[in-house]
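> Okay, predicted coordinates and the sequence, questions at the end:
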Amino acid sequence: MSSRVQVVEQPGLAPAGLDPDAAYAALAARDRRFDGRIWFGVTSTGVYCRPVCPAQTPKAQNVRFFAAPAAAVSAGFRACRRCRPDSAPGSRHWDHRGDLVGRALRLIADGAIDDGGVAGLARTLHVSERHLHRSLVAEVGAGPLQLAVSRRAQTAKLLVEQTDLSLAEIAFASGFSSVRQFNDVMRREFGIAPSGLRRTPSERIPSADPALVLRLRLRPPYDADALGAFLAARTVAGLEEHVPGRRWTHRRVVPLPTRAAVTEVTVHGDHVVVRSGADVRDTAALVRRVRRWLDLDADPATVDAALGLDPALAPLVGAHPGLRVPTTVDPWETVVRAVVGQQVSVAAAGTLLARLVAAHGTEVAGESGLRAFPRPAAIAALDPAAITGMPGSRARTLVALAAAVADGSVALGSPDLDEVEAALLAIPGAGPWTTGYVRLRALADPDAFPASDLGLRHAAGALGLPEAARALGAHVSAWSPWRSYAAQHLWTSLAPAPVKEPS
């Protein structure tokens, strides 16, 4: 490959709402606030980088800005081997957007093109393939197919670097149709043959079992103590286990396309170690679900700076820098948690959920003793009167929701979060609190705020903020698009400080 590349000039604004001069100033200052939001290619070297790249700052006339790594690859650049932009945490910049581009990017990240191709994605979004391609290229700089190919390449690179699988196994597990296609794409994305990406055994994570072991990067700071306390308080017996400590470990069943797998996670500074019994073909889905569950793609500098502007919220942000919003590996499970948890304590809800798992969950291969969460069809088949421990009206709501999810009336995988919320509200017993909580925890909306939540209202009142739901909802509009993080700060302020335990 030539060291110089020919690129099409970027239109108008650089990504992240910056003009090219401001974007260049951000990379010259190595501003971490823009890491994961902009990438830049250097025409004199043919590589693309992150704004925090330690290499010498290139001349402005040699720089081109991009909104996604795939756009840089489409323009002919390969990934820098110093800042490794292909391995950096992602971005939540698109997650609060309900427009075509935002919805398309979420579906592509979830593997929609692997399942139904570009035509299937366009049908899901109710647009033509041409319009979808034009919209993505105009805003992101790459079409849907290039975005999907880059996703496969990143999954393959993770497996090449961190496992002992053969290159042929990795090629097919990552979704490539042939080894030749795999080799061609990897050379185009990274400027090197796949074998050149393989690390020495000493650089890989040691594993005493045949589990898939991966490192997933995050952006520090990361409040692991608060996350561990959240997970420990909500551990459902039979479904998951929490081992406390300074470096806690959380183990649970994760539903995946091929089969459910027991997966454990541990936070280590700037990365999370994941050990899973997943089928290697499910690597991309596993990575996506764990990253979303533990909110590994958050940009704490941007979120904390935005929320810290409110004098009432600033002390909470200062006490918990890098606080994340834990979501879910299974939206359906979280819908059930929301219904079961209506007007009861966290501990009482955990007891009811454990009963459901024990009675209707399915066994998982291995000797973990854990069971997979009951699927919607299993709950829909129940007689509400047979669900003990909760009021009859709530049991009926649970069964009705299960039936709606099972028959597709409520499509939890839809990229249109407003559409999902409207479908949930049509179920008797699923009110604004339930749907707001589902948006925040199940659908990973970074801008959700269930203002009617009693805990949020009490925490707001303690800070001198409005305590009435309507007035509180109006006040927090200033915290958009990060209202979910504000809610997590308020909830965390009500919890006792986690005990610092030895590792």
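Structure received. None of these values were measured; they are calculated from a predicted model.

> Going by C-alpha atoms from here, please, whenever you check contacts or count neighbours.
Fine.

> give the contact list for residue 297.
Contact analysis of residue 297 by CA atoms under 8 Å, 6 or more residues apart in numbering lists 89-92, 218-219, 291.

> what's next to stretch 160-167, contact-wise?
By CA under 8 Å, 6+ apart, stretch 160-167 touches 159, 170, 194-195, 197-199, 204-205, 212-215.

> neighbours around the closest residue to residue 390 other than its chain neighbours, how many?
Nearest non-adjacent residue to residue 390, counting by CA to CA, 6 or more residues apart in numbering: residue 340, 7.6 Å away. Neighbour count of residue 340, defined by other CA atoms under 10 Å: 25.

> try this one side by side with the last:
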Amino acid sequence: MPQHTATAPTGTPTSPAIWRDTERCYRVVAARDSRFDGQFIMAVRTTGIYCRPSCPALTPKAKNVSFYPTSAAAQANGYRACRRCLPDAVPGSPDWNVRADLAARAMRLISDGTVEREGVPGLARRLGYSERQLGRVLTAELGAGPLALARAHRAHSARLLIEMSELPLTDVAFAAGFSSVRQFNETIREVFATTPSQLRAASLRRGRKDIDGPSGATLLSLRLPFRPPFDADGVLRFLADRAVPGVEHIVTGEDGITGYGRTLRLAHGSGTVRLSPRADHVHCELRLTDLRDLSSAVSRVRRLLDLDADPAAVTRVLGTDPALAPLVAAVPGMRVPGAVDGNELVLRAMLGQQVSVAAARTAASELTDALGEPVPGEGTPLTRLFPTPARIAAEGADILRGPARRIAAITSVAAALAEGTLDVHVGRDPAELREELLACPGIGPWTADYVLMRVLGAPDVLLGGDLALRRGAAALGIDAASLADRARTWQPWCSYAGMYLWRANS
């Protein structure tokens, strides 16, 4: 990827960063408004502690507080995490999905564990910037450089492993990405004002639950928070309609779909996840063959369900449209389903071009049955990983059915993904990735935009050429010819408007 020469990030946020508006932030803190948890951090100078906005402790005086965009920025200024409100155990900032600038793209990659796997040079290379440019932009935008942001990420991963597994603390240190046990101990003391052994003892007193999975894997039970409301039924139905047997599994009950599971291809091994929405969180059972993949797996699952979205912001815009308003009121908390693997999503999107959802699912199932790798473990419906691009490039032509030109396009793109000439990950610039996708044979605007919407979590993509979406618009009285003009009033939430239009067609 070519290096950019500009020193400023590409793209701009859709609105000013809330943490810079100190008066508004203090009003939020005084109201203990949980909708803003994860969107900024409050640090109290008199105690040296940083908290989430809804912390139940006594509200400090305005003159004694400072606000930061991230926990890493608070830590870099000498503050430690509040043990009462656990400010890292909240939904992430929706800015990282809404924004397409360098800082937001870097945060998505950091949360996926890129720094732990590839270091800061690898992070800079993926973003197309020099290390110096990257550090300058992140420090200016987020109050901390890439190393400090990664350190905060490691601390959060370590806390999860300390509290949710029986892994020896020495092993926790390296699984969380620390280079030494000493660095691990010092970071935990600085961030949480306690030792790793004290954190584990406290979790045991609270009745921590964890069990061993098959083949030596570890099964962790986690609570994934979200900002209510959350249309769990909608996102689960979307995933169910496209579920590939073996790779994905749908759990149904008397009230309809109650859960979803799938296999995961991660940096250090395979895994599986089972998700069950609850009233105020999503229950997540995560089985990993290598615990170094914990933070990356959690990050990917959160993107899959769009758990960091700000539904209130979406409602404020879409709820003013007279055609959408009744549906927005009837189905609050709409989410845009994401993806756990960019390569897989690109290839499955190509399989879905100009065919029905059912036909695309059948094609993906045939590929998986023939070329997918088995996942260890018996007695589970999650048995296979979706095939790698390299395997599809080499053998896909023998499995795929349909026009030769279509098969050649799919195997050609698979080869580009395998070779790295087409690189699809959450840190890509949307405009650059779209251009690269459109340059590939067999990829049109619908597929390119669908990839941006699901892989990057781009919030402002409207698949205007989609037949089902246009039918949904017609059902709501929106003329297809005026759809593009109407979409301008939905910005920056066109992706969510599209989900409502799809819902209107169902």
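Okay, I see it. Here the structure is a predicted model, which means the values were calculated and not measured.

> thinking again about what came up before, list the residues that contact the residue nearest to residue 390 of structure 1.
Residue 340 of structure 1 neighbours (CA under 8 Å, 6+ apart): 349, 352-353, 390, 394, 398.

> Residue 424 of structure 2 too?
Contacts of residue 424 of structure 2 (CA under 8 Å, 6+ apart): 342-343, 417, 433.

> next one: stretch 124-133 of structure 1 to chain centre, how far?
24 Å (CA atoms, centre = their mean, to the nearest Å).

> Pull up the distance across that stretch, start to finish.
14 Å (CA to CA, to the nearest Å).

> Flag every buried residue along that stretch.
125, 129, 132-133 (16 or more other CA atoms under 10 Å).

> likewise stretch 408-418 of structure 1?
So, applying 16+ other CA under 10 Å, buried residues of stretch 408-418 of structure 1: 410-412, 414-417.

> got it, and stretch 102-122 of structure 2?
Quick answer for stretch 102-122 of structure 2 (16+ other CA under 10 Å): 102-117, 120.

> ok, back up a step: and the buried residues of stretch 408-418 of structure 1, which is closest to residue 59 of structure 1?
residue 415 (39.8 Å; CA to CA).

> Map that closest one onto structure 2.
Alignment note (TM-score structural alignment): residue 415 of structure 1 maps to residue 428 of structure 2.

> now for residue 272 of structure 1: what does it line up with in structure 2?
In structure 2, residue 272 of structure 1 lands on residue 282 (TM-score structural alignment).

> Residue 223 is in contact with that match, correct?
Yes - under the criterion of CA atoms under 8 Å, residue 282 of structure 2 makes contact with residue 223 at 5.8 Å.

> Alignment lookup: residue 104 of structure 2 to structure 1.
Per TM-score structural alignment, residue 104 of structure 2 is aligned with residue 102.

> could you list every residue that touches that match?
Going by CA under 8 Å, 6+ apart, residue 102 of structure 1 touches 94-96.

> Looking at structure 2, which of those hold up?
Using both residues aligned by TM-score structural alignment, their matches' CA atoms under 8 Å, structure 2 keeps these contacts from the contacts of residue 102 of structure 1: 94-95.

> For PyMOL, write a command that selects the buried ones of the contacts of residue 102 of structure 1.
Only the buried entries of the contacts of residue 102 of structure 1 go into this PyMOL selection, using 16+ other CA under 10 Å:
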select buried, resi 94+95+96
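
> what's the neighbour count on whatever residue of structure 2 lines up with residue 345 of structure 1?
Aligning on TM-score structural alignment places residue 345 of structure 1 opposite residue 356 in structure 2. By the criterion of other CA under 10 Å, residue 356 of structure 2 has 11 neighbours.

> just residue 17 of structure 2 next, same as before
Residue 17 of structure 2: 14 neighbours (other CA under 10 Å).

> how much space between it and residue 69 of structure 2?
Distance of residue 17 of structure 2 to residue 69 of structure 2, given as CA to CA: 8 Å.

> And residue 167 of structure 2, by the same measure?
With CA to CA as the criterion, residue 167 of structure 2 and residue 69 of structure 2 are 32 Å apart.

> between these two, who's got more neighbours?
Between residue 167 of structure 2 and residue 69, residue 69 has the larger neighbour count (other CA under 10 Å), namely 21 against 15.

> The more buried one pairs with which position in structure 1?
Per TM-score structural alignment, residue 69 of structure 2 is aligned with residue 67.

> Show the contacting residues for that match.
By CA under 8 Å, 6+ apart, the contact list for residue 67 of structure 1 reads 14-16, 37-39, 139-141.

> what are the ranges of the strands in structure 1?
Ranges of strands within structure 1 are 39-42, 47-49, 63-66, 78-79, 212-217, 240-243, 249-254, 261-268, 271-276, 362-363, 371-372, based on DSSP state E.
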